[in-house]
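K.L.:
Following is a predicted model, sequence given first.
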Amino acid sequence: MRWPTVARMRMRGRAVARMLVRGRAVARPVAAVLSGAVVALALPPVDFVPAILGYTPFLLLLDAADGARRPVLARAVLGAAFGFGYHLAGLWWVGAAFLVDADTFGALLPLAVVGLPLLLAPLHALAAVAMGLAPPSPAWRVVGLAVALAATEWLRGVVLTGFPWNAAGLQLTGSSVALQGAAVVGLNGLSFVAVLLGASPVALIARGSRWLALPVVAVVVALAAYGSARLARAPSIDATQPRVRVVQPSVPQAHKWDPAESAAIWRRLLDLTASPTGDGAAVDVVIWPETAFPFIYRTPSVEQLDLAAALGGGAMLLAGAVELEATADGRRATNSLILVGSDGAPLARYDKNHLVPFGEYLPLKGVLSAIGLRQITEAVAAFDAGTDRQPIDIPGLAPALPLICYEVIFPHPEIADARWIVNVTNDAWFGDTPGPRQHLRHAQVRAVEDGLPVVRAANNGISAVIDPEGRFVGRLALDAVGVIDTGLPAPRSTLYRRLGDAPLFGLILVAAGAGAAAAARRRRGAMKG
């Protein structure tokens, strides 16, 4: 076999670039959509990390926009097209939720599948426009794209209610070694690395820009060395650490609120809670998933006696529940996590702060109703958001940071006193799709960023106990019925937990300053010439 020489590779790269530059106006956005879809292959569950090379044709397309009559508009269109392709390929599974009650929501499935990517695409358009501010050399365009996308991915987690799902940094987390980088720079910092690596071939095949090879190699080496060392130093679980039991009842979403199924669901939860451990060791706390109770839990009641018997007089329970309270205006409903003592009596409660738009509350409800979408306004659950999130103090255990459902995809500054994270969720809405796998990966990232173990109870999966290195101490397959019994891993200190995204902002400022200096030198050289 005859391997291509560097010269041949460079010639082929230039040929591809010429093809993209000469492409028609319609063909370029289509190519951008396809580039975004290719990059999405690096996301869970495919985890094909080399797919990040899809950033290379995207950058070539953006460079080609310099020759357009309106280059800023051309870059914005290409950026939006790339973002649409990326999110369509990565988030198509949201449509599965509309099939649970197909008679009511089925007709809206295409709108949801296409609408969410369209809603997110403008941020990629913003990144594409911002990239145009970088000096015109290929190397600086690579750096500019990496900085711009890292910044807009951070912005995506903040704008409106925030939605940082599938941020670019997640594309590297299929490698357990690369995942450890989140302990230093967080997921948004990994976004910069993913785009830098994925777009770097543009600079490596261009004369005058190969200086970028050294920084790229340095980033790869540093990431590999740090990740390997952090994994090697991971502490093991010892017998003296608290023991947790994660319960996965796997209740079909169509049965979850059916009164005829309530008794069977309750019995399954109790039986799983009371089942003996494999080694006979006692359990300190049992975790049930989001909205696990098939009714409004009240005490005193027969259900309290049932629960106390299942807990066996020693363990406590952390369980998802719907809570109702009377108010002056009617009633207040919350998606909550309650701590229940061994006698079945509630001890503490956390109300979900970060509600899911269109799932737990409805933005622009009056507008949607006025334009004829009354079936949506009547069917969407109306929860009230909690106003505070503090670690839950559990007698005999370390404080736990409560996160319900997709709250785990957001960084949390209020974790100073927490020693572990409890994440309860119900992913049954999305069936056997990439959705539950991507949600689980976000929980792994959070464990590494914060250096805290994550105990995750999901109704139908994927339940897991995750150590601060993002590894599974225990895990249940999707749709399995069962429990996880394990010790609680010890926390670890991380730079990201102390500094947050400050290193990312520093990197953006340094790159912007260096780019501005390079542009100034280029202008001075042109003037002298």
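P.N.:
Yes, it's here. Numbers count the residues shown, from 1 in each chain.
K.L.:
For the rest of this, base every contact and every neighbour count on C-alpha atoms.
P.N.:
Fine.
K.L.:
buried sites along stretch 205-212?
P.N.:
205-206, 209-210, 212 (16 or more other CA atoms under 10 Å).
K.L.:
Tell me where this structure has strands.
P.N.:
Counting by DSSP state E, the chain has strands at residues 243-248, 285-287, 316-327, 330-340, 346-351, 400-404, 420-425, 454-458, 464-466, 472-475, 482-487.
K.L.:
which of the ones you listed is buried the deepest?
P.N.:
strand 454-458 (a mean of 31; mean count of other CA atoms under 10 Å).
K.L.:
and the angle for it with strand 316-327?
P.N.:
60 degrees (axes from the mean of the first three to the mean of the last three CA atoms, to 10 degrees).
K.L.:
chain center to strand 454-458: distance?
P.N.:
Relative to the chain's own centre, strand 454-458 is displaced by 15 Å; criterion: CA atoms, centre = their mean, to the nearest Å.
K.L.:
what does it contact?
P.N.:
Strand 454-458 is contacted from outside by 246-248, 287-290, 420-427, 443-444, 446-447, 463-468, using CA atoms under 8 Å, 6 or more residues apart in numbering.
K.L.:
repeat for stretch 379-390
P.N.:
332-335, 350-355, 358-362, 401-402, 414-415.
K.L.:
likewise stretch 199-213?
P.N.:
Contacts for stretch 199-213 (CA under 8 Å, 6+ apart): 9-10, 13-14, 52-56, 59-60, 137-139, 142, 216.
K.L.:
Which member of these is positioned nearest residue 406?
P.N.:
residue 52 (25.0 Å; CA to CA).
K.L.:
ok, now which ones touch the closest residue to residue 228 other than its chain neighbours?
P.N.:
Leaving out its chain neighbours, the residue that sits closest to residue 228 by CA to CA, 6 or more residues apart in numbering is residue 177, at 5.8 Å. Contact analysis of residue 177 by CA under 8 Å, 6+ apart lists 223-224, 227-228, 231.
K.L.:
ok, structure two:
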Amino acid sequence: MERLADKVILVWGFRRMLLAVFAGAFGVLALPPIGFFAAMFVSFTLLVWLIDGSAAAPNSNPIGRLWPSFVIGWLFGFGYFVGGLWWLGHALMIDAEEFAWALPLAIFGLPALLAIFYGLATALARIFWSDGIGRIAALAASFGLLEWARSVVFTGFPWNAIGYAMTPVPLMMQSAHVIGIMGITALAVFVFSAPALLGTRQGAKLGVPLAALIFAAHLGYGAYTLYGPSTPTQKADDKSPVVRLVQPMIEQTAKMDSDGDRAAIFEKHLKLSAEPPKDGGKKPDIIVWPETSIPFILTDNQDALTRIADTLDDNQILLAGAVRVEDMGPGNPPRYYNSIYMIDGRGQIIGAADKVHLVPFGEYMPFESILNEFGIQNIVEMPGGFSSAANRQLLTLPSGLKLYPLVCYEIIFPDEMTGDIGSAAAILNITNDAWFGATPGPYQHFQQARVRAVETGLPLIRDGNSGISALVDAKGRVIAGLALNETGFIDATLDGSAFSSSSTYARQRYFWLIEILLFVIATGSRFGFVFKQN
């Protein structure tokens, strides 16, 4: 181990750059669909040793002294994000004639930008760098801080935060209920980096047992939560609603084809909704269709509402993804919203929830007037793009059941689980991951949705056009579901018996406390106040 550490620390030039990219890319094995979390031990051990060997030129200015560490972190991040996000290019190939030119930007450009956060993390860590345990504390604190920044800067994109590598199964998800995914991220980097101490013979006597203790506490809390005594807040009974998830598996090319058979698409949803329950079970109380499942403006099509009424029983409720249009008056263009409609058994729209957090370049165009001059437009063709809702509104069903609505990637933002979520009985997440085909993207999206359920302590109702559709309990366990690219439906009873709801603000407080403690350890080690070891 010591000989390997010396080789990595001393490697130079192109081989050093290549090793940094490899270290980041290897960590992708920890993400879905593989979920081999131990890969991160290799990635971060190599990263620590590479930073150990990041020497600046003599007499460099402050920025120059940090630059080699920034470059190592950026290369590490570039490998991680290319390996973890290459599938975004699949969406551009749906309409290759129009968007194939942007493929390099999706596969390499976005990772290059996201890698800046990791470069800043390693540069910040270098300020507090020392020989022992302090350096892995500095790296953990810096990654925690910059991963949080990645979730908020320029509307945020916290996809594949490092903490998700530590949550491949429900046993390893439960800590998120207390400290959130960002808290897990900071502690995960500490744990993943600990083997580096064995290779440099400094700080291992304290750092490795401490990392082992953190990991054991992570597993122990998960085991206690899943298998120990618990106080359910709500149990499924005969009055608990049965939810049907409809997964029609409509090809994205068919959804985008202006000359396509929109009536056939609509009828496929209706047919799956009208199917009798399997094994003679109870009829569903709630039927869920995925994002933008209604292939036309519903309020302009009374016949479609009539067909829905003919399909539903009087006491059934349909929750369907649709484009909602709002007339802004004479002389003003209408506004379009990516929405969820609530429709009763008489075909009446009795509620709606609009998407708040839109996808840049997908649902709206930043700096639209400038970029349009260069012929750059949204992937989703909508005049003027979508508009975002001013705030998130709960969907309250006639039964009184309240759902917290999230459309597509809104569910990846942990800090947005606020507002009235404490009064919700479940999270409702509809999506259309058909854009990404049979790539790792839908699997990664599903894992992040499950972690949101654990964080908030709420069951998750998740429906996707191509999957993965599932009813997930508040501990992240799949109650029932449909596999990726499977066509069909699944009925399951909504069961809220898990955690009491958890406050986003409480998780944020614990995250910042973890950050402070890690920076205290790093500072004390750096300046010799504490943890100084030979």
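P.N.:
Good, I have the coordinates. Owing to the predicted nature of the structure, the values given are computational and were not obtained by experimental measurement.
K.L.:
Just the TM-score for the two chains, thanks.
P.N.:
The TM-score (TM-score structural alignment, normalised by the length of the first structure) is 0.92; 512 aligned residues with a CA RMSD of 2.1 Å.
K.L.:
ok so, going back, let's have the strands of the first structure in JSON lines, adding distance to residue 370 of the first structure.
P.N.:
Output for the strands of the first structure, formatted as JSON lines (distance: least, CA to CA, whole Å):
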{"stretch": "strand 243-248", "distance to residue 370 of the first structure": "41"}
{"stretch": "strand 285-287", "distance to residue 370 of the first structure": "42"}
{"stretch": "strand 316-327", "distance to residue 370 of the first structure": "27"}
{"stretch": "strand 330-340", "distance to residue 370 of the first structure": "24"}
{"stretch": "strand 346-351", "distance to residue 370 of the first structure": "31"}
{"stretch": "strand 400-404", "distance to residue 370 of the first structure": "32"}
{"stretch": "strand 420-425", "distance to residue 370 of the first structure": "33"}
{"stretch": "strand 454-458", "distance to residue 370 of the first structure": "36"}
{"stretch": "strand 464-466", "distance to residue 370 of the first structure": "43"}
{"stretch": "strand 472-475", "distance to residue 370 of the first structure": "46"}
{"stretch": "strand 482-487", "distance to residue 370 of the first structure": "46"}
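K.L.:
Of all those strands, which one comes closest to residue 279 of the first structure?
P.N.:
Of the strands of the first structure, nearest to residue 279 of the first structure by CA to CA is strand 482-487, at 9.4 Å.
K.L.:
Minimum distance to residue 130 of the first structure: which of the strands of the first structure has it?
P.N.:
Per CA to CA, nearest to residue 130 of the first structure of the strands of the first structure: strand 400-404, 34.3 Å.
K.L.:
The second structure: matching residues for the closest one?
P.N.:
Counting by TM-score structural alignment, strand 400-404 of the first structure lines up with residues 403-407 of the second structure.
K.L.:
surely residue 189 of the second structure meets residue 43?
P.N.:
No: between residue 189 of the second structure and residue 43 there is no contact under CA atoms under 8 Å: 10.1 Å.
K.L.:
quick one, which of those two is more surrounded?
P.N.:
The residue with more neighbours, out of residue 189 of the second structure and residue 43, is residue 189; 28 against 24, by other CA atoms under 10 Å.
K.L.:
Need the counterpart of that one in the first structure.
P.N.:
Aligned partner of residue 189 of the second structure by TM-score structural alignment: residue 195.
K.L.:
so that match makes contact with residue 170?
P.N.:
No: contact criterion CA under 8 Å: residue 195 of the first structure and residue 170 do not qualify, at 11.2 Å.
K.L.:
Residues in contact with the match of strand 400-404 of the first structure: which ones?
P.N.:
Under the contact criterion CA under 8 Å, 6+ apart, stretch 403-407 of the second structure has outside partners 291, 338-340, 353, 355, 392-396, 421, 424-431.
K.L.:
One more pass at 6 Å, please.
P.N.:
355, 394-395, 424-430 (CA atoms under 6 Å, 6 or more residues apart in numbering).
K.L.:
which non-adjacent residue is nearest residue 40 of the second structure?
P.N.:
Computed as CA to CA, 6+ apart, the closest residue to residue 40 of the second structure that is not its neighbour in sequence is residue 27, at 4.9 Å.
K.L.:
Trace the one you found over to the first structure, please.
P.N.:
Mapped onto the first structure by TM-score structural alignment, residue 27 of the second structure lines up with residue 39.
K.L.:
buried stuff in stretch 165-182 of the first structure?
P.N.:
Per 16+ other CA under 10 Å, stretch 165-182 of the first structure contains these buried residues: 165-174, 176-182.
K.L.:
sorry, that was for stretch 448-455 of the first structure
P.N.:
Quick answer for stretch 448-455 of the first structure (16+ other CA under 10 Å): 448-455.
K.L.:
what distance separates that stretch from the centre of its chain?
P.N.:
With CA atoms, centre = their mean, you get 14 Å for stretch 448-455 of the first structure.
K.L.:
ditto for stretch 520-529 of the first structure
P.N.:
With CA atoms, centre = their mean as the basis, stretch 520-529 of the first structure stands 45 Å off its chain's centre.
K.L.:
Repeat that for stretch 455-465 of the first structure.
P.N.:
15 Å.
K.L.:
Report the aligned residue range of the second structure for it.
P.N.:
Mapped onto the second structure using TM-score structural alignment, stretch 455-465 of the first structure covers residues 461-471.
K.L.:
what distance separates the start and the end of the matching stretch?
P.N.:
One end of stretch 461-471 of the second structure sits 5 Å from the other (CA to CA, to the nearest Å).
K.L.:
Contact partners for the residue most central in space within the second structure?
P.N.:
Computing the C-alpha centroid of the second structure and ranking residues by CA atoms, centre = their mean puts residue 412 first, at 3.2 Å. For residue 412 of the second structure, the contacting residues are residue 448, by CA under 6 Å, 6+ apart.
K.L.:
circling back: take the contacts of stretch 403-407 of the second structure and write them to TSV, including distance to residue 506 of the second structure.
P.N.:
Shown next, in TSV, are the contacts of stretch 403-407 of the second structure (distance: CA to CA, whole Å):
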residue	distance to residue 506 of the second structure
355	25
394	22
395	25
424	18
425	19
426	19
427	19
428	22
429	23
430	27
